[in-house]
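Novice: model this:
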Amino acid sequence: MQLNAANGVTVEVSDSVFGADYNASLVHQVVTAYLAGARAGTKAQKNRAAVSGGGSKPYRQKGTGRARAGTTRSPLWRSGGKIFAAEPRSYQQKVNRKMYRGAVRAILSELSRLGRVHVLDVLELDAPKTKALKAKLDDLGLDEALIVIDEHNDHLSLAARNLPRVDVSTALRVDPVSLIGFEHLVLTKAALERLEARFA
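Specialist: Modelled structure (predicted):
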């Protein structure tokens, strides 16, 4: 199939990467798993066995007029242990490579069908200037975009930091969450080739 490049010409792309059917349930599962995998899962509390103290009975069993108590670390007491204490856990969900690649292909294909993929020969800046990058995006008529390049570029990354709806990624690090998080996708030809090689 063909994609329209920013200079008015068409670019031949792989049908398997940019012409796949959109599978909403697969995309949802992969995106959910990706976000879940980013959770730290380090929340922790102490149960009554883990808190310190409470070894001796606080007062005698009878004659005080108070409720009987065997430890000061009961969950009913201040500084006592939690009844159902939270423990560190992993939120990771199983997603195999075939599912991951299929979801990315579905997202790229849907973006291309909606006309939201823009291909440039190159995208370079002489200096890390936000104004210069914004001017290039204005030429494309875009104010929100994920820019995907083939290799890391300090000038582009620094220039995009002050644009709240613009981000820069490489073809080897692009992920499903970033692809669906922006209205438009801007690719260089070198990045396009790497994407096709990665997800074909």
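
Novice: could you use CA atoms for every contact and neighbour count after this?
Specialist: Will do.

Novice: give me the nearest residue to the residue nearest the centre of the chain, chain neighbours excluded.
Specialist: With distances taken as Cα atoms, centre = their mean, residue 177 lies nearest the centre of the chain, 4.7 Å away. Excluding the flanking residues, the one nearest residue 177 by Cα to Cα, 6 or more residues apart in numbering is residue 31, at 6.0 Å.

Novice: buried set for the host helix or strand of that neighbour?
Specialist: Per DSSP states H and E, residue 31 falls inside helix 24-37. For helix 24-37, a neighbour-count test (16 or more other Cα atoms under 10 Å) marks 26, 27, 29, 30, 31, 33, 34 as buried.

Novice: cool, and stretch 37-55?
Specialist: So stretch 37-55, judged by 16+ other Cα under 10 Å, has buried residues 46, 47, 48.

Novice: of the residues you listed, which belong to strands?
Specialist: Among the buried residues of stretch 37-55, DSSP state E puts none in strands.

Novice: hang on, the earlier thing: give the contact list for the residue nearest to the centre of the chain.
Specialist: Counting by Cα atoms under 8 Å, 6 or more residues apart in numbering, residue 177 touches 31, 34, 35.

Novice: can you name the element that comes right after the helix or strand hosting it?
Specialist: If you go by DSSP H and E, residue 177 is part of helix 176-180. Following helix 176-180 in sequence order, the next helix or strand is strand 185-188 (DSSP H and E).

Novice: returning to that earlier point: ok, so of the buried residues of stretch 37-55, who is nearest residue 184?
Specialist: residue 46 (47.1 Å; Cα to Cα).

Novice: residue contacts, that closest one?
Specialist: Shown in contact with residue 46 (Cα under 8 Å, 6+ apart): 81, 82, 85, 86.

Novice: ok, now with 6 Å
Specialist: 81, 85 (Cα atoms under 6 Å, 6 or more residues apart in numbering).

Novice: any idea how far the nearest residue to residue 165 once chain neighbours are set aside lies from residue 107?
Specialist: Residue nearest to residue 165 in three dimensions, not counting chain neighbours: residue 144, with 4.9 Å by Cα to Cα, 6+ apart. For residue 144, the distance to residue 107 equals 17 Å [Cα to Cα, to the nearest Å].

Novice: here is a second sequence; please produce its structure as well for comparison:
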Amino acid sequence: MELKLLNAQGQAASNVAAADTVFGRDYNEALIHQVVVAYAANARSGNRKQKDREEVHHTTKKPWRQKGTGRARAGMSSSPLWRGGGRIFPNSPDENFTHKVNKKMYRAGICSILSQLAREERLVVIEDIAIDAPKTKLLSQKLTAMGLDSVLIVTDTIQENLELASRNLPNVLVVEPRHADPMSLVFYKKVLVTKAALAQIEEMLA
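Specialist: Modelled structure (predicted):
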């Protein structure tokens, strides 16, 4: 498969050959959904906690007498029906959100995502992306010149200047190939891969 190759200035130079085993897979929506959901679920910290009616600090005194007031019956102010009362089914930190996905399925899901990105021309290969100083303005100008406003940059090694310059850009993320997760690949509008990183991706997934 051929992918568009840009030079270091972001101008179209030629095409680069890519492995069909990685970038020529069929689109498998069910598998992609499973991989993305599993990644998001496994990233959850699972430490949320809510109180039930036993744990909230309320008096057990009956708010008013049972009959004669014209108001609805009430036994105690910790009732889940009352504001500030305990939850009926509270969230517990013991809850397990883990989703298991086999390595073979995970790799196949990543390949399916990359293949679809290549078909939609959302995946672009660049010779190298480097800036002379750790300035957000320099990186922003470089990406704007290439027409990239929401981009995942995958580079073989993250240079300090590039990492520091990208921190203040909300729609730009710089990662190494081993950290390119399915959520990021799906989220960003474009994926910019350096030529060296492309070889690493093919080595990992082929």
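
Novice: any idea what the TM-score is?
Specialist: TM-score of the superposed chains, computed with TM-score structural alignment, normalised by the length of structure 1, equals 0.81; 191 aligned residues with a Cα RMSD of 2.8 Å.

Novice: compared with structure 2, how much does the helix holding residue 177 of structure 1 deviate?
Specialist: Using mean Cα distance after the TM-score superposition for structure 1, helix 176-180 of structure 1 ends up 0.5 Å from its aligned counterpart in structure 2, as a mean over the superposed pairs.

Novice: what does residue 123 of structure 2 align to in structure 1?
Specialist: Using TM-score structural alignment, the equivalent of residue 123 of structure 2 in structure 1 is residue 117.

Novice: which neighbouring elements make contact with the longest helix seen in structure 2?
Specialist: Scanning structure 2 for the helix with the most residues, using DSSP state H, yields helix 103-119. Judged by 3 or more Cα pairs under 6 Å, 6 or more residues apart in numbering; DSSP states H and E, the packing partners of helix 103-119 of structure 2 are helix 20-23.

Novice: with distance to residue 167 of structure 1 added, can I get the buried residues of stretch 37-55 of structure 1 in CSV?
Specialist: Formatted as CSV, the buried residues of stretch 37-55 of structure 1 follow (distance: Cα to Cα, whole Å):
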residue, distance to residue 167 of structure 1
46, 41
47, 44
48, 47
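
Novice: and which of those residues is nearest to residue 163 of structure 1?
Specialist: Lowest distance from residue 163 of structure 1 to these (Cα to Cα) belongs to residue 46, with 43.6 Å.

Novice: quick one: the strands in structure 2, in order.
Specialist: 2-6, 12-17, 123-126, 151-154, 172-175, 190-194.

Novice: make a markdown table from those and add distance to residue 64 of structure 2 and mean neighbour count to it.
Specialist: Converted to a markdown table, the strands of structure 2 look like this (distance: least, Cα to Cα, whole Å; neighbours: other Cα atoms under 10 Å):
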| stretch | distance to residue 64 of structure 2 | mean neighbour count |
| --- | --- | --- |
| strand 2-6 | 75 | 18 |
| strand 12-17 | 78 | 13 |
| strand 123-126 | 67 | 23 |
| strand 151-154 | 61 | 25 |
| strand 172-175 | 59 | 20 |
| strand 190-194 | 63 | 24 |
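
Novice: for the ones you listed, which one sits closest to residue 161 of structure 2?
Specialist: strand 172-175 (11.3 Å).

Novice: superposed on structure 1, where does that closest one end up, distance-wise?
Specialist: Using mean Cα distance after the TM-score superposition for structure 1, the mean distance for strand 172-175 of structure 2 is 1.2 Å.

Novice: which residues touch that strand?
Specialist: Residues outside strand 172-175 of structure 2 that contact it (Cα under 6 Å, 6+ apart): 150, 151, 152, 153, 154.

Novice: picking up where we left off before, got TSV for the buried residues of helix 24-37 of structure 1, with distance to residue 9 of structure 1 too?
Specialist: Formatted as TSV, these follow (distance: Cα to Cα, whole Å):
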residue	distance to residue 9 of structure 1
26	33
27	31
29	36
30	34
31	33
33	38
34	35
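
Novice: sorry, back to before: quick one: the helix holding residue 31 of structure 1 to helix 97-113, angle?
Specialist: Helix 24-37 of structure 1 and helix 97-113 meet at an angle of 120 degrees, taking axes from the mean of the first three to the mean of the last three Cα atoms, to 10 degrees as the criterion.

Novice: helix 24-37 of structure 1 maps to which residues in structure 2?
Specialist: Under TM-score structural alignment, helix 24-37 of structure 1 corresponds to residues 29-42 of structure 2.

Novice: which one is residue 117 of structure 1 nearest to, not counting chain neighbours?
Specialist: Of all residues not flanking residue 117 of structure 1 in the chain, residue 185 sits nearest, at 4.8 Å (Cα to Cα, 6+ apart).

Novice: the alignment partner in structure 2 of that neighbour and residue 37 of structure 2, how far apart?
Specialist: Residue pairing (TM-score structural alignment): residue 185 of structure 1 is matched to residue 191 of structure 2. Distance of residue 191 of structure 2 to residue 37 of structure 2, computed by Cα to Cα: 20 Å.

Novice: repeat for residue 166 of structure 2
Specialist: Distance from residue 166 of structure 2 to residue 37 of structure 2, by Cα to Cα: 27 Å.

Novice: repeat for residue 24 of structure 2
Specialist: 23 Å.
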